[in-house]
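Trainee: Okay, predicted coordinates and the sequence, questions at the end:
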Amino acid sequence: MTLRIGCVADDFTGGTDVAAAFRRAGLRTALVFGVPGVTTALPPDCDAAVVALKSRSVPADEAVVGSVTAQRRLWAMGAAQIYFKYCSTFDSTAQGNIGPVTDALMHTGGAGATLHCPAFPLGGRTVYQGHLFVHDQLLSDSPLRHHPLNPMTDSALVRLLSAQTPHPVALIDWPTVRRGVDAVRDALTAHQQAGARHIVADALTDDDLAVLGAAALELPVVAGAAGLAEGLGRAYPATGPATSAPVPYQGRAAVLAGSCSARTLEQIARFRAAGLPSRHLDVLAAAAGRDIAGEALDWYDAQDPELPVLIHASASPEELAAVQAELGVAEAAAQAEELLGTLAAHLVERGVRRLLVAGGETSGAVTTALGIRAVLVGEEADPGVPWTYAETEAGELALMLKSGNFGAPDLFTRALDATGKEQT
């Protein structure tokens, strides 16, 4: 076993995103859904193993227990360094879970300090003067301020993280990062000697993240988004080409979407504009006892098998607010996840072999419903959005798990069409 990095990701699409980053860095990467058991085996000669949890929005103590358990299993598999992957929009609440989980991983790993950076320039996320930007907007001015579970109304990372941990938080500014690896290492040492345990770093480019990754190579625990993970992965000596896998060459294609992010709504609109079949799920009717899943499957059975289909619970902010007002935030999310998980299982039984899933919680529901525990990470359709490959009881499945805010507007149509072309 050549395992170098063990990663704990706080949701399933986050796990896919960071696994793609390690793969871009040239590391052979496996992705495991949920805490691996004592008998879980990784593919041979794995450089990185990512454990994807559903810990982003659960109570902090529950997130801590799951994350530390995953950390211990990764150690048992041979990982020397632990990477805690969270969203590039620092998606969290005042109570956590980024601070509490990082504190627990550091305590268990004997780390005196850690480096944080959620920058992901490929996805338009940068950090400057400790403030997180989404493209040209502050996080607090972006559509993420309306996130249905964790609305982000502040962009100051030191302030956000300080609210989640009792330990001091410091900043390494961009001019220091631009001076190179030694300057960052010196700043890490100085901040740690001054009592800081959490050290946030600015980053505007992939070159900045490569500097931070090299500077963090000896830290027992590092925390951030996929961009810093790639920088860290590139700091390790190359061992050979990353693994790949063929796309299954038969079967229908479908999209299941639960995310209500602005980008996912744009992708849904583009799919519809292409004249492709789509159906919206009535979550309120499902909560009232109507067989919405059965109706959707009847609709699916009537569609042209040559065309990809889209089934979604995604809704505009106004529509979502109305559903949440009726059911409550947690119950609305649970209803949507149950519907989409049920549909995923039935669609794969009906012959779907290319499945694109939009939304972190939705991805968790789908992989759980399909009984998928591990996948091989393949090529990306867009930055942070790779195809993965799994075995199900019904056969091979090409599976794309997309974070709500990721992917170009035409991702749904382009990714499925491109996959189809590879099959011919």
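Mentor: Thanks, I have the structure now.
Trainee: contacts, neighbours, all on C-alpha from now
Mentor: Will do.
Trainee: packing partners for the helix or strand encompassing Ala322?
Mentor: Under DSSP states H and E, the secondary-structure element containing Ala322 is helix 317-327. Using 3 or more CA pairs under 8 Å, 6 or more residues apart in numbering; DSSP states H and E as the contact test, the elements touching helix 317-327 are helix 283-287, helix 329-349.
Trainee: What residues sit buried inside it?
Mentor: Within helix 317-327, the residues that qualify as buried are Leu320, Ala321, Val323, Gln324, Leu327, counting by 16 or more other CA atoms under 10 Å.
Trainee: one step back: to Thr205, which of the helices and strands packed on helix 317-327 lies closest?
Mentor: Closest approach to Thr205 among the helices and strands packed on helix 317-327 (CA to CA): helix 329-349, 35.1 Å.
Trainee: list the helices and strands that closest one packs on?
Mentor: Packing contacts for helix 329-349, counted by 3+ CA pairs under 8 Å, 6+ apart, involve strand 252-257, helix 283-287, helix 292-301, helix 317-327, helix 360-370.
Trainee: Now distance to Ala196 too, for those, in a markdown table please.
Mentor: Output for the helices and strands packed on helix 329-349, formatted as a markdown table (distance: least, CA to CA, whole Å):
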| stretch | distance to Ala196 |
| --- | --- |
| strand 252-257 | 41 |
| helix 283-287 | 46 |
| helix 292-301 | 51 |
| helix 317-327 | 39 |
| helix 360-370 | 32 |
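Trainee: adding another structure so you can compare the two:
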Amino acid sequence: MLVRAGLHTVQVIGVPEGPAPDADAVVVALKSRTTPAADAVRESLAALHWLRAAGARQFYFKYCSTFDSTPAGNIGPVAEALMAALDTDFTIACPAFPENGRTVFRGHLFVGDALLSDSGMREHPLTPMRDANLVRVLQAQSRGPVGLLRYDTVAQGPEAIHERMAALRGDGVRLAVADAIDNDDLRALAEACADLPLITAGSGVALGLPAAYAARGWLQPDAAAASLPAVGGAAAVLSGSCSTATNAQVLHWLQSGRPAFRVDALALAAGAPVADEALAWARERIAAAPVLIYATSAPQEVKAVQAALGTERAGQLVEHALARIAAGLGRLGVRRFVVAGGETSGAVVQALNVRTLRIGATIDPGVPWTQAEGRPLLLALKSGNFGSVDFFAKALTQVE
């Protein structure tokens, strides 16, 4: 979202030890969504400390556009810890991303035409979301009062938003869920919040920040910010997400007659050499065409595997296998990877020893191509619920 609005943006994997890369914006990627709340807070504060030392002017705690979390966190605890560290008493919470069908109206999160609680997120294997009322969800995770910045205020623009935020702050509200139903709402929120020390949101609000920064003279957006070098070599798709969207994308690939290999979690648990088998299978095919290696399963299959193995062990087995496969594919000459699933993406970049990603052009809303800094390696890291049904083929076509 920052790059498409003209900011040169780099993502670092984990908190770096050295200086900040040359960029307008730096994203510190943490695996904190599903870790214990205390660990998520500690990691987020470490990232904040590094970013402050690097000279960052504003901080943005980004979470998923489906706000998926648990009553224990981690959105509320991390937001409040960052607020305390920055000595600020107010910020917004807005996961809206209208281009991907995520809208917030009267404090309720919609996925398309359905409430979040009626969407596929209801059966998420790690963070099932069965309440669409974000004020209630966030209040359960937060110590301070949570309020609502309603759509009728947001629609009036930045000045009205400023006034309402001041009123909420005066009432003791520390976190305010902000309604947003289209990109104009996101831009208005970005302008109104550009001077706050901290914003918490999905990626959507970032769409309006570059213009707000430029208006303040902080930087000049660059239309070529998304440019990445061409990279040759083989291509592969790795899919560990079991979301509704990714299931449809895998099915589309299979129905198109493209080569695919399924990773069976129960076979992994039984000690079968699934990763070696997948790599042997891929070795015979990747020179001719991109391949898909997937552990994606329908919800009922996921439940059966979790019942047999336990949720945590099932996830770890699949992540470890896909990480091993990614490393092996790299040795086989794969230089363009499409990866489906947040947890899977984290495992893959770690296996490929990627520490810094330069962000490139958008494939579908919320999903760009990226380049491993200083290496001939391109990665498209896709949230499970994002992307069109033909996303895998579309992504690879862009970098042929």
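Mentor: Yep, it's here. Quick caveat, the model's predicted, so the values are computed rather than measured.
Trainee: Can you calculate the TM-score here?
Mentor: Once superposed, chain against chain, the TM-score is 0.97 (TM-score structural alignment, normalised by the length of structure 2); 395 aligned residues with a CA RMSD of 1.2 Å.
Trainee: ok so, going back, what range does the helix holding Ala322 of structure 1 cover in structure 2?
Mentor: Mapped onto structure 2 using TM-score structural alignment, helix 317-327 of structure 1 covers residues 299-309.
Trainee: mean offset of that stretch relative to structure 1 (after superposition)
Mentor: Taken over the aligned residues, the distance from stretch 299-309 of structure 2 to structure 1 averages 0.8 Å (mean CA distance after the TM-score superposition for structure 1).
Trainee: where exactly do the helices run in structure 2?
Mentor: Defined through DSSP state H, the helices belonging to structure 2, from first to last, are 37-53, 75-85, 134-141, 151-154, 158-170, 183-193, 209-215, 244-255, 265-269, 274-283, 299-309, 311-331, 342-351, 391-398.
Trainee: got a markdown table for these, with distance to Ser383 of structure 2 too?
Mentor: Compiled in a markdown table, these are given as follows (distance: least, CA to CA, whole Å):
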| stretch | distance to Ser383 of structure 2 |
| --- | --- |
| helix 37-53 | 19 |
| helix 75-85 | 18 |
| helix 134-141 | 21 |
| helix 151-154 | 27 |
| helix 158-170 | 30 |
| helix 183-193 | 20 |
| helix 209-215 | 22 |
| helix 244-255 | 9 |
| helix 265-269 | 21 |
| helix 274-283 | 23 |
| helix 299-309 | 17 |
| helix 311-331 | 15 |
| helix 342-351 | 5 |
| helix 391-398 | 12 |
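Trainee: Looking at those, spot the one closest to Ile13 of structure 2.
Mentor: Distance to Ile13 of structure 2, taken as CA to CA, is lowest for helix 342-351 among the helices of structure 2, at 8.1 Å.
Trainee: And that closest one, what's buried?
Mentor: Of the residues in helix 342-351 of structure 2, those buried by neighbour count under the rule 16+ other CA under 10 Å are Gly342, Glu343, Thr344, Ser345, Gly346, Ala347, Val348, Val349, Gln350, Ala351.
Trainee: and the second one, what pairs with it in structure 1?
Mentor: Matched across to structure 1, Glu343 of structure 2 falls on Glu361, judged by TM-score structural alignment.
Trainee: Would you check how far apart its match and Arg290 of structure 1 are?
Mentor: Applying CA to CA, to the nearest Å, the value for Glu361 of structure 1 to Arg290 of structure 1 is 23 Å.
Trainee: With Leu31 of structure 1 instead?
Mentor: Using CA to CA, one obtains 36 Å as the distance from Leu31 of structure 1 to Arg290 of structure 1.
Trainee: So between these two, which is more surrounded?
Mentor: Between Leu31 of structure 1 and Arg290, counting by other CA atoms under 10 Å, Leu31 is the more crowded of the two (25 against 13).
Trainee: That one and Leu376 touch, don't they?
Mentor: Yes. Because the distance of 6.5 Å satisfies CA atoms under 8 Å, Leu31 of structure 1 is recorded as touching Leu376.
Trainee: ok so, going back, tell me which of the helices and strands packed on helix 329-349 of structure 1 sits nearest to Glu230 of structure 1.
Mentor: helix 360-370 (20.4 Å).
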